[in-house]
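Asks: just coords:
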């Protein structure tokens, strides 16, 4: 029996090695295949993601209704789903009719102001050089054409701003052209939310019918752990982003910073990205404000640093806490690696995904140490 088991493990290892070797040498084919699969199932992937996010308020609304009713009624679920969808519609209304026009005005102002600001900086630099002959001589030795640099900077700034505006317009156009896909996704999300218990029960039956009891229990536990971590992370991150955006908007309103709505929404949205989101939001806000008033931009950096300290030390521990269960160094690693491979989506999903893997590895290691009779709570003296 042991010989058969060892041969089975060896064959499994060889198959894994062959599959990994083939995947490494056919990465382009594999990527095209995955892209085709994702494109075909895109409405259902969106719908499943949408249902997962909406499931958070649906459960909360159902629990609130249960406080007023002694027993569960069939109309609780449709009511919770409708209220959740209405909340999403209000957010979309806010984005379409308030944020996007304000963001367009912000980018338009940026395009109009940047050339003048660059010209002022170049003029100030020219005056500085005129008052310092040694610098003139040094620059002449370098054979630098200031007029060419000025024109290059203006062209670069205008191209950057124009491309940004073009990306926004392309995004809006793409969103409008994807109405059918979104409609299918919404219908699929509504179906998943309405029948989630039945669907979960069917998946469990399939798992227990295919794998042994030991492995089936393991897969079920992994799924429950992943659902717990992703739910805690997504729910806490959304609440935290909303609170941070409101704080930034109120602070900018109080201190009369320009581009209040655009910067506060961008900062709140980027707060969904751990660590780097706050830095990117501060850089974007500083860049937009600096072309209008540089001193205000400096004060904005001080303001956003204070807000981030409040968010990191007061809001985040209370809203998110340690629900993800991932040490800070691994958060940084997961966000960096996830962003380098999969861009923005990778940065958003990497933390809860790595947290699931981390918790599973930690539980497995602790289980094996306990089975060996070792105390897992005692630090090693060799470290």
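Replies: Structure's in. What do you need? Given the structure is predicted, the values throughout are model-derived calculations rather than measurements. Numbering: from 1, shown residues only.

Asks: Only C-alpha atoms from now on, for both contacts and neighbour counts.
Replies: OK.

Asks: now the end-to-end length of stretch 318-332.
Replies: Between the opening and closing residues of stretch 318-332 we find a distance of 21 Å, counting by C-alpha to C-alpha, to the nearest Å.

Asks: Let me know the secondary structure of the nearest residue to residue 325 once chain neighbours are set aside.
Replies: In space, and not counting its chain neighbours, residue 325 is closest to residue 355: 6.5 Å by C-alpha to C-alpha, 6 or more residues apart in numbering. In terms of secondary structure, residue 355 is helix; the call rests on DSSP: H, G, I helix; E, B strand; the rest coil.

Asks: A further structure is provided below for comparison with the first:
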């Protein structure tokens, strides 16, 4: 006897089985989340040379394309393609190596000297600061209990600063111990990046071939278009942010030199590097910078606070918008959300890459929503869904 199943019942049964299966899988994933993260961490650690290699190739693809399209355009004949690519890669990597060498030869000795001088002079600075506080106490004629409290607080701060200095030295030694592994990873990554750049068209063609074989044509075209727009977003944001941070670092150095503030190169380096982090970067860089200057000269630390506030206002309202424009298409709320989420998941790197990454995800979601609304014959503008009495401008 054959039993005929209603098509709706069959569909519902299959849906229930899928939901239950997904639920069981999610349960085991959540239950073993710690172990999964550890395994993922181990895999990522093994793949780090490839991740570095892809990153290097991604960055150097821009000057490589410029060389091939503009400088070596005369080598467009088919039989000259390999020679053209070889020359372009050679010039790109030699130029990058020279640029990095120049930067390191200028920055590293000065930074090392500044850090060494700072650590060497900390006891002297603390004694001078203690004498300065004692003079203030005498001038204000403070009572004994209050003086005792101030001394206790000052001693605590002194111990804390000394411990920070000690920790910094230990971290430096730890970094030196791991430097061999870093150099090895970068060396392997450089070789990988050369292979990627040498055959980048072939790699892209193979990926497209795989996608067209596995997926329908329409989704593949969407993925390709999405990849192009994502590339523009990343390059536009990261390139603009790096240029913005470089300019801010230079302005900070010049300003500190003019006002004769201590450790101008060290502080400007910190300000420039941390400025790469959107929104929170200026505050992250300002705190250690103020502490460093305060140890040497409390009065100049106050002037530095005023100077850095003016500098950040200039960056936030004039320089940043001029360079970056609206490269991400995100509102201030979503920028903040992306930074906090990126920091929670991947730390400082997540804070830097969180905004362009989230911008890509956001554009995908908006595109999907807009397409769904168009298919239903509904408007895509958010203001069309606001209450009539709503006076807020969109």
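Replies: Alright, I've got the coordinates. Quick caveat: nothing in here was measured; it's all calculated off a predicted structure.

Asks: Trace the residue nearest to residue 325 of structure 1 over to structure 2, please.
Replies: With the correspondence set by TM-score structural alignment, residue 355 of structure 1 lines up against residue 359 in structure 2.

Asks: Any idea how many residues pack against its match?
Replies: If you count neighbours by other C-alpha atoms under 10 Å, residue 359 of structure 2 ends up with 22.

Asks: pretty sure it contacts residue 329?
Replies: Yes - contact criterion C-alpha atoms under 8 Å: residue 359 of structure 2 and residue 329 qualify, at 6.9 Å.

Asks: Residue 163 of structure 2 matches what in structure 1?
Replies: With the correspondence set by TM-score structural alignment, residue 163 of structure 2 lines up against residue 159 in structure 1.

Asks: since we're on that match, how many residues are nearby?
Replies: Using other C-alpha under 10 Å as the criterion, residue 159 of structure 1 is surrounded by 13 other residues.

Asks: tell me the contacts of it?
Replies: For residue 159 of structure 1, the contact set (C-alpha atoms under 8 Å, 6 or more residues apart in numbering) is empty.

Asks: which element is it on?
Replies: Assigned by DSSP states H and E, residue 159 of structure 1 belongs to helix 146-177.

Asks: helix or strand right after that helix?
Replies: Tracing the chain past helix 146-177 of structure 1, the next element assigned as helix or strand by DSSP H and E is helix 179-194.

Asks: so that following helix corresponds to what in structure 2?
Replies: On structure 2, the counterpart of helix 179-194 of structure 1 by TM-score structural alignment is residues 183-198.

Asks: Against structure 1, what's the mean shift for the matching stretch, could you check?
Replies: Compared with structure 1 after fitting, stretch 183-198 of structure 2 has a mean deviation of 1.1 Å; criterion: mean C-alpha distance after the TM-score superposition for structure 1.

Asks: List of residues touching that stretch?
Replies: In contact with stretch 183-198 of structure 2 (C-alpha under 8 Å, 6+ apart) are residues 48-57, 61, 85-86, 89, 203.

Asks: Narrow those to just the buried residues.
Replies: Buried members of the contacts of stretch 183-198 of structure 2, scored by 16 or more other C-alpha atoms under 10 Å, are 48-54, 56-57, 61, 85, 89.

Asks: Looking at the residues you listed, which are in helices?
Replies: Restricting those to those inside helices, with DSSP state H as the criterion, leaves 48-54, 56-57, 61, 85, 89.

Asks: which one of those residues is nearest residue 199 of structure 2?
Replies: Nearest to residue 199 of structure 2, judged by C-alpha to C-alpha, of those is residue 85 at 9.3 Å.

Asks: Let me see the contact set for the aligned residue in structure 1 for the closest one.
Replies: Under the alignment by TM-score structural alignment, residue 85 of structure 2 pairs with residue 77 in structure 1. Residue 77 of structure 1 is in contact with 58, 62, 194, counting by C-alpha under 8 Å, 6+ apart.

Asks: follow-up on the earlier one: the residue nearest to residue 325 of structure 1 is in contact with residue 229, isn't it?
Replies: Yes - counting by C-alpha under 8 Å, a contact exists between residue 355 of structure 1 and residue 229, whose distance comes to 7.4 Å.

Asks: Need the residues touching each of the two.
Replies: Taking C-alpha under 8 Å, 6+ apart as the contact criterion, the residues that touch both residue 355 of structure 1 and residue 229 are residue 324.

Asks: Please report the number of neighbouring residues for the nearest residue to residue 150 of structure 1 once chain neighbours are set aside.
Replies: Distance criterion C-alpha to C-alpha, 6+ apart; nearest residue to residue 150 of structure 1, sequence neighbours excluded, is residue 122 at 6.7 Å. By other C-alpha under 10 Å, 17 other residues sit near residue 122 of structure 1.

Asks: what does residue 99 of structure 2 give?
Replies: Counted with other C-alpha under 10 Å, the burial measure for residue 99 of structure 2 works out to 12 neighbours.

Asks: Could you look up the SS state of it?
Replies: Going by three-state DSSP, the secondary structure assigned to residue 99 of structure 2 is helix.

Asks: Against residue 33 of structure 2, how distant is it?
Replies: Here the criterion is C-alpha to C-alpha. By it, residue 99 of structure 2 lies 43 Å from residue 33 of structure 2.
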